[in-house]
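Trainee: sequence and predicted structure are below.
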Amino acid sequence: MEKDITNWQNLWKEEKSTPLDLSKLITHLNKVEKKGKLERIILLVAVPVTIIILATLLPILSNIYYLIAIVIISFGMIMILIQSYKSKYSLISNDAELNNHKYIKNLIHKLKQRMLTTSKYMWFYTFLLVLGINIGYIDVLQKFNVSITARIIIHVVFTVLMICVMYFSIEKRKKENNKGILPLIDFLENLN
């Protein structure tokens, strides 16, 4: 992770950029946190709704595959929710807060945590989501009397499709982080 951050910082330094002033820095930091707050609110709603929908659609007590699928997917969603809260910081009201060395260090840590959620934990979530859905569909495909070869093909195609979708989603988010969060980390480290 540290190597990635160093590489990203070097890429940022190579680009022609104008130095940020403190008011712009505060504006950008608050914008990042407001976006994070919205994501946390969405996750707080999405996690229980998804679990309730899965539990309603899948008769969890009648089949161990459904129960395992719900537990795995729920674990992945809760993991992302926890990581999202680990990167939470309070909005900055004035530049006096940025004079505190400990506060800046904590802010840098929170921003790096946000990047780590995208680069590492989203892949764990992807793995758990794909695993959970594939386990959930074992029984569904058996009930339709699909041959073992067709079942394997369906699982493989679904897995590849989900990984591709998540890959592009994660890469897009990483690019947004590189443009939005890395310059903030770099600037804060230079303040330190």
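Mentor: Great, that's in hand.
Trainee: all contacts plus neighbour counts: C-alpha atoms, from now on.
Mentor: OK.
Trainee: list the buried residues for the helix or strand harbouring L107?
Mentor: Per DSSP states H and E, L107 falls inside helix 101-116. Neighbour counts over helix 101-116 (16 or more other CA atoms under 10 Å) mark 104-105, 107-108, 110-116 as buried.
Trainee: and what of stretch 65-77?
Mentor: Buried residues in stretch 65-77 (16+ other CA under 10 Å): 65-70, 72-77.
Trainee: mind checking which of those are in helices?
Mentor: The helices, defined by DSSP state H, take in 65-70, 72-77 from the buried residues of stretch 65-77.
Trainee: hmm, back to that, just the buried residues of helix 101-116 now: which is nearest I138?
Mentor: L116 (32.6 Å; CA to CA).
Trainee: now do the helices in this protein.
Mentor: Taking DSSP H as the test, the helices found in the chain are 2-14, 22-57, 64-86, 101-116, 122-143, 148-180, 182-191.
Trainee: hmm, back to that, columns distance to I82 on top of the buried residues of helix 101-116, output as CSV?
Mentor: Shown next, in CSV, are the buried residues of helix 101-116 (distance: CA to CA, whole Å):
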residue, distance to I82
I104, 22
K105, 21
L107, 17
I108, 18
K110, 13
L111, 15
K112, 15
Q113, 11
R114, 11
M115, 14
L116, 13
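Trainee: presented hereafter is structure B, for comparison with structure A:
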Amino acid sequence: MVGYVELVKRARQLAASGQRKILGIAGAPGAGKGTVAERVLRELGGSAVLVPMDGFHLANAQLRRLGRADRKGAPDTFDAAGYVALLRRIRECGPDSVYAPEFRREIEESYAGAIPIEPGVPLVITEGNYLLLDMPPWSAVRDLLDEAWFLAPDDDVRVQRLIARHISYGRTPDEAEEWVYRSDERNAAVVAASRERADLVVVGDPQ
């Protein structure tokens, strides 16, 4: 089983390469991507910055306009082309700061320009469900990542985490369970097919 010691070691090697690198952490909803990314980020300190894919959620008003509000979180409910464009700017590592949006779960919306990526930061960590999808425009993401990890925890544990998360943000237990099995698990099946494109598959929760 891959643990945090190895994950941090791999991230440090990327950060010490002398060039701007991008590390991608992918996996199904509830896989623990944010938890792993935050843990690695804390260990690397000022050598890394975290830019979650979730900042590119389409606004709720746009989802309603497009008729997609009832499946928020699916691949076509994100500005995937905008995410790809941001990763390209990050890779260029010009002399100026780059700003990324941040998704706020408490309001289910994103704030533009909330995450600064300073030119001197050697490693950018990005995490999200669809980093390894082999369908445009998502398919462009993989080539922009220097290393990609895929998190594969126990599915029963993952689903229970998802239900608890939805409850914590205001859904009733019945509503949370309905959303997870109707929407999140449909997205999880899409994500599972991208596992083979990762450099490292982390089976189970890292210790």
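Mentor: On my side now, so go ahead. These numbers were taken from a predicted model, which means no experiment stands behind them.
Trainee: fetch the TM-score of the aligned pair.
Mentor: The TM-score (TM-score structural alignment, normalised by the length of the first structure) is 0.28; 87 aligned residues with a CA RMSD of 5.4 Å.
Trainee: packing partners of the helix holding L107 of the first structure?
Mentor: helix 64-86, helix 182-191 (3 or more CA pairs under 8 Å, 6 or more residues apart in numbering; DSSP states H and E).
Trainee: of these, which approaches I133 of the first structure most closely?
Mentor: Across these, I133 of the first structure has its closest neighbour in helix 64-86 (6.1 Å, CA to CA).
Trainee: could you name the helices and strands sitting against that closest one?
Mentor: Judged by 3+ CA pairs under 8 Å, 6+ apart, helix 64-86 of the first structure is in contact with helix 22-57, helix 101-116, helix 122-143.
Trainee: mind checking which of the ones you listed is nearest K86 of the first structure?
Mentor: Taking CA to CA, helix 101-116 is the member of these nearest to K86 of the first structure, at 7.1 Å.
Trainee: the inter-axis angle of the closest one versus helix 122-143?
Mentor: Relative orientation of helix 101-116 of the first structure versus helix 122-143 (axes from the mean of the first three to the mean of the last three CA atoms, to 10 degrees): 30 degrees.
Trainee: quick check: angle from helix 101-116 of the first structure to helix 22-57?
Mentor: On the basis of the same axes, to 10 degrees, helix 101-116 of the first structure is oriented at 40 degrees to helix 22-57.
Trainee: next, the angle helix 64-86 makes with helix 101-116 of the first structure.
Mentor: Going by the same axes, to 10 degrees, helix 101-116 of the first structure makes 150 degrees with helix 64-86.
Trainee: for M122 of the first structure, which of the helices and strands packed on helix 101-116 of the first structure is the nearest?
Mentor: Nearest to M122 of the first structure among these is helix 64-86; the distance by CA to CA comes to 7.2 Å.
Trainee: who's in contact with that closest one?
Mentor: Outside helix 64-86 of the first structure, the residues within contact range by CA atoms under 8 Å, 6 or more residues apart in numbering are 36, 40, 43-44, 47, 51, 54-55, 58-61, 110, 113-114, 117, 121-122, 124-125, 128-129, 131-139.
Trainee: now stretch 33-49 of the second structure
Mentor: Contacts of stretch 33-49 of the second structure (CA under 8 Å, 6+ apart): 4, 7-8, 11-12, 15, 25-27, 50, 117, 121-128, 151.
Trainee: may I see the buried residues of it?
Mentor: 33-34, 36-37, 40-41, 43-44, 47-49.
Trainee: packing partners for the helix or strand encompassing V191 of the second structure?
Mentor: Following DSSP H and E, one finds V191 of the second structure within helix 185-192. Secondary-structure packing of helix 185-192 of the second structure (3+ CA pairs under 8 Å, 6+ apart): strand 21-27.
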